[in-house]
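could you look at this predicted model? Sequence included:
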Amino acid sequence: MKRPRSALFVPGDKPRAIAKSRTLGADVIILDLEDAVAPEHKEQARENICAALQEGFPCPVWVRLNISGSIWEQADQEAVLCEKPDGLVLPKVEEAGVARSMTLGVPLWLMIETARGVLAAPDLAAEQSVAGLIVGANDLAHDLRTGPDPERTPLLFALSAVVLAARAHNKGVLDAVYNTFTDTVGFERECLNGRALGFDGKTLIHPSQVETANRSFGVSPADVEAAHELLQAWEAGRREGRSLVTVRGRMVEEMHVKAAQDVLAQAGTSAPL
């Protein structure tokens, strides 16, 4: 699966929202049993999610479970076994043993939401069952005792540390949600900031955010054209035995070739022969 540009949280106790999510164009839907569901609605949410998984989705579907050790943990796991989702999201993970103890045979996405989680990120990303890491910035900011900052300056070290851990182990990594979904300018700015930091995509809380996230973290036609141009120049240079290849006045090295190949892979197109 291509790494998602957009992963939309949908409350498990809202069947209409679950049904609508199939039409929104998000790369991934995350059916939520945790923060978005009140304690008295947990059981109904499990039933809704089980039914939705059996009905199917046009995109990959993950389920966010309640925190490990909670009174809902066993019931959550039993519910998702009704029809295995494409992934499980585990909140507030701080130790690799939590991922190791999950034996449901489903790829795991671990939420990094505390200082301890950030420091453990390299070990978490190294786990074989882990497909990727997700930053939970709201809880992380609280744990770090930082104040609000539209540029996320107090969180930059932690955000980069999570990206670094994921990249070191070739795992996916998703940026945190943006709470003020009516602030479209601020949301797009944070998407572009997340892409610049190295995130694959962004977790979302509202349908209106899907298009912007897909565009911000996606591959444009211009990106694809530039990648093809670079790869064609590289292959031509190799056939001609040239040790130095340039494209538009820029020297091309192996890392540029790999980056161009990654662009085409994300776009779902082929490199030139």
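Nice, thanks for sending it over. Numbers count the residues shown, from 1 in each chain.

could you use CA atoms for every contact and neighbour count after this?
Noted.

distance of the nearest residue to D76 once chain neighbours are set aside from T23?
Closest residue to D76 apart from its sequence neighbours, by Cα to Cα, 6 or more residues apart in numbering: L65 at 6.2 Å. Using Cα to Cα, to the nearest Å, L65 is found at 23 Å from T23.

those two: which is more packed in?
Taking neighbours as other Cα atoms under 10 Å, L65 and T23 compare with L65 leading, 24 against 12.

and stretch 83-101, which residues are buried?
Going by neighbour count (16 or more other Cα atoms under 10 Å), the buried part of stretch 83-101 is 83-94, 96, 99.

and the residues you listed, which of them are in helices?
Among those, DSSP state H puts 96, 99 in helices.

now for the buried residues of stretch 83-101, which pair is the farthest apart?
Spatial extent of the buried residues of stretch 83-101 (Cα to Cα) is set by the pair E83 and E94 at 27.5 Å.

OK, contacts around W234?
Neighbouring residues of W234 by Cα atoms under 8 Å, 6 or more residues apart in numbering: 245, 252, 257.

ah, wrong one, I meant P58
Applying Cα under 8 Å, 6+ apart, we find P58 in contact with R22.

so V163 sits right up against F199, yeah?
Yes. With contact defined as Cα atoms under 8 Å, V163 reaches F199; the gap is 6.6 Å.

thinking again about what came up before, let me see the contact set for the residue nearest to D76.
Contacts of L65 (Cα under 8 Å, 6+ apart): 32-34, 73, 76-77, 88-91.

between those residues, which is closest to E55?
Ranked by distance to E55 (Cα to Cα), the contacts of L65 are led by D32 at 16.8 Å.

do you know how far that closest one is from P11?
Applying Cα to Cα, the value for D32 to P11 is 5 Å.

please apply the same query to V177.
The gap separating V177 from P11 is 14 Å, by Cα to Cα.

and for V61?
Remark: distance between V61 and P11 (Cα to Cα) = 13 Å.

how about the helices in the stretch 101-250 of the chain?
Under the criterion DSSP state H, counting those that start in this stretch, helices of the stretch 101-250 of the chain are mapped to 115-126, 137-144, 156-168, 184-197, 210-217, 221-239.

another one to put next to it:
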Amino acid sequence: MADLTARPRRSVLYMPGSNARAMEKAREIPADALILDLEDAVAPDAKDEARAQVVAAVKAGGYGKREIAIRVNGLDTPWGTEDIKAAVAAKPDAILVPKINSAEDVARADAALTAAGASPTLQLWCMIETPLAILNIQSIAAKRQGTRMTLWVMGTNDIAKELRAAHTPDRVPMLASLGLSVIAARAYGLVILDGVYNDIKNEAGFASVCEQGRDMGFDGKTLIHPSQVLPCNTIFSPDPETVAFARKTIEAFELPENKGKGVLKVDGRMVEILHAEIAKRTVAIADAIAELEAQA
């Protein structure tokens, strides 16, 4: 599978599959990606209707360059198997599977996609949302090789519930879970998204948590309301000054006279080869964001 880590996932908005109007409006929301949800956002008696609506919405298209994922119900639920069959047939970009607790769960989810006729390019996204998942995080990440798994979504509400932890403003009670997950994701080349922020009206609190997630190394954040999209995009985008310096760094190392050098001075700052690698990713993300927003 191609490297998808440079694709923008700054803002990834959950949309309830039971709400056809919301999924229609989502075609105009400037989120980088959408998760059409058949799990937590849908009551048990609405599961079948939601599945039909999500499939119809994905098949109808009209979402532009936005990445589209369908979150199915767990494979151990009464709806999971049928969800996967229907989701695969709809041909989204990804299928998000909840409650991944072990490497075996990744293999099982991947096998279910294969059995449903999924193409090799269909991505498997996994929810990391339990203490057991955190304890098994390295072995789960190692399944990046040999499966469709490309991305993790942190289920911070579930993690807090299972830990019996409080949702404090600084998220100290769950920093260990978040940090270990970022480390494992980076070690095995996975994209990783921070969890949701529940207090929709608390704009300052939301911005603070977005900045914390960005600084920890998350690629973006999952969202529960359209009002969160624009501030999230801003915070998770590299600022113009950073992008400009990254371009200068790349250009400096590519000059013939600098071939083989490990350290250079750029605009009065010492930069090393590792900074050139960081710069290349920064520019790739910035260019991808510009392309995405131009076609939105």
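That came through fine. Worth saying up front: this structure is predicted, and the values here are computed from it rather than measured.

coming back round to it: which of the contacts of W234 of structure 1 are also in contact in structure 2?
Comparing those with structure 2 on both residues aligned by TM-score structural alignment, their matches' Cα atoms under 8 Å, the contacts found in both are 245, 257.

re earlier: what do V163 and F199 of structure 1 both touch?
By Cα under 8 Å, 6+ apart, the residues touching both V163 of structure 1 and F199 are V173.

more neighbours, those two?
Between V163 of structure 1 and F199, counted using other Cα under 10 Å, F199 has the larger neighbour count: 30 against 25.

counterpart of the more buried one in structure 2?
Using TM-score structural alignment as the criterion, F199 of structure 1 maps onto F218 of structure 2.

would you agree that match is in contact with A184?
No. The pair F218 of structure 2 / A184 is not scored as a contact, 11.8 Å apart, by Cα under 8 Å.

what about the match of F199 of structure 1, distance to P44 of structure 2?
As judged by Cα to Cα, F218 of structure 2 and P44 of structure 2 stand 32 Å apart.

tell me the centre residue of structure 1?
Nearest to the mean C-alpha position of structure 1, by Cα atoms, centre = their mean, lies L174 at 3.1 Å.

enumerate every residue touching the alignment partner in structure 2 of that residue.
By TM-score structural alignment, L174 of structure 1 lines up with L193 in structure 2. Shown here is L193 of structure 2, whose contacts under the criterion Cα under 8 Å, 6+ apart are 9, 151-154, 218-222.

let's see 6 Å
By Cα atoms under 6 Å, 6 or more residues apart in numbering, L193 of structure 2 lies in contact with 153, 218-221.

what about the strands in structure 1?
Along structure 1, counting by DSSP state E, strands occupy 6-11, 28-32, 61-64, 87-90, 108-112, 130-135, 172-175, 201-204, 246-247, 250-251.

show where the first one falls in structure 2, residue numbers please.
Yep, that's strand 6-11 of structure 1 we're talking about. The alignment of strand 6-11 of structure 1 onto structure 2 (TM-score structural alignment) covers residues 11-16.

superposed on structure 1, where does that stretch end up, distance-wise?
Superposing on structure 1 and averaging over aligned pairs (mean Cα distance after the TM-score superposition for structure 1), stretch 11-16 of structure 2 comes out at 0.4 Å.

who's in contact with that stretch?
Applying Cα under 6 Å, 6+ apart, the set of residues contacting stretch 11-16 of structure 2 is 31-37, 41, 220-224, 229, 232-233.

could you work out the most separated pair of those?
Within these, two members stand farthest from each other by Cα to Cα: A41 and N233, at 23.4 Å.

the two: which is more packed in?
Just comparing A41 of structure 2 and N233: by other Cα under 10 Å the higher neighbour count belongs to N233, 22 against 17.

ok, the more buried one - contacts?
N233 of structure 2 makes contact with 10-11 under the criterion Cα under 6 Å, 6+ apart.

try it again at 10 Å.
Contact analysis of N233 of structure 2 by Cα atoms under 10 Å, 6 or more residues apart in numbering lists 8-12, 30-32, 210, 220-221, 289.

ok, now P226 of structure 2?
Applying Cα under 10 Å, 6+ apart, we find P226 of structure 2 in contact with 11-15, 25-26, 29-31, 200.

ok, the residues you listed in structure 1: which stay?
Retained in structure 1: 13-15, 25-26, 29-31, 200, out of the contacts of P226 of structure 2 (criterion both residues aligned by TM-score structural alignment, their matches' Cα atoms under 10 Å).

with distance to R171 of structure 2 and neighbour count added, can I get those in JSON lines?
Formatted as JSON lines, the kept ones among the contacts of P226 of structure 2 follow (distance: Cα to Cα, whole Å; neighbours: other Cα atoms under 10 Å):
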{"residue": "L13", "distance to R171 of structure 2": "21", "neighbour count": "26"}
{"residue": "Y14", "distance to R171 of structure 2": "21", "neighbour count": "23"}
{"residue": "M15", "distance to R171 of structure 2": "25", "neighbour count": "26"}
{"residue": "K25", "distance to R171 of structure 2": "32", "neighbour count": "12"}
{"residue": "A26", "distance to R171 of structure 2": "29", "neighbour count": "21"}
{"residue": "I29", "distance to R171 of structure 2": "28", "neighbour count": "18"}
{"residue": "P30", "distance to R171 of structure 2": "27", "neighbour count": "20"}
{"residue": "A31", "distance to R171 of structure 2": "24", "neighbour count": "28"}
{"residue": "I200", "distance to R171 of structure 2": "17", "neighbour count": "14"}
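
in structure 2, spot the helix with the most residues.
Max-length helix for structure 2 by DSSP H is helix 273-294.

same for that one, what does it pack against?
Counting contacts by 3 or more Cα pairs under 10 Å, 6 or more residues apart in numbering; DSSP states H and E, helix 273-294 of structure 2 is packed against helix 240-254, strand 263-266.

minimum distance to M174 of structure 2: which of these has it?
Closest to M174 of structure 2 of those is helix 240-254 (Cα to Cα; 29.8 Å).
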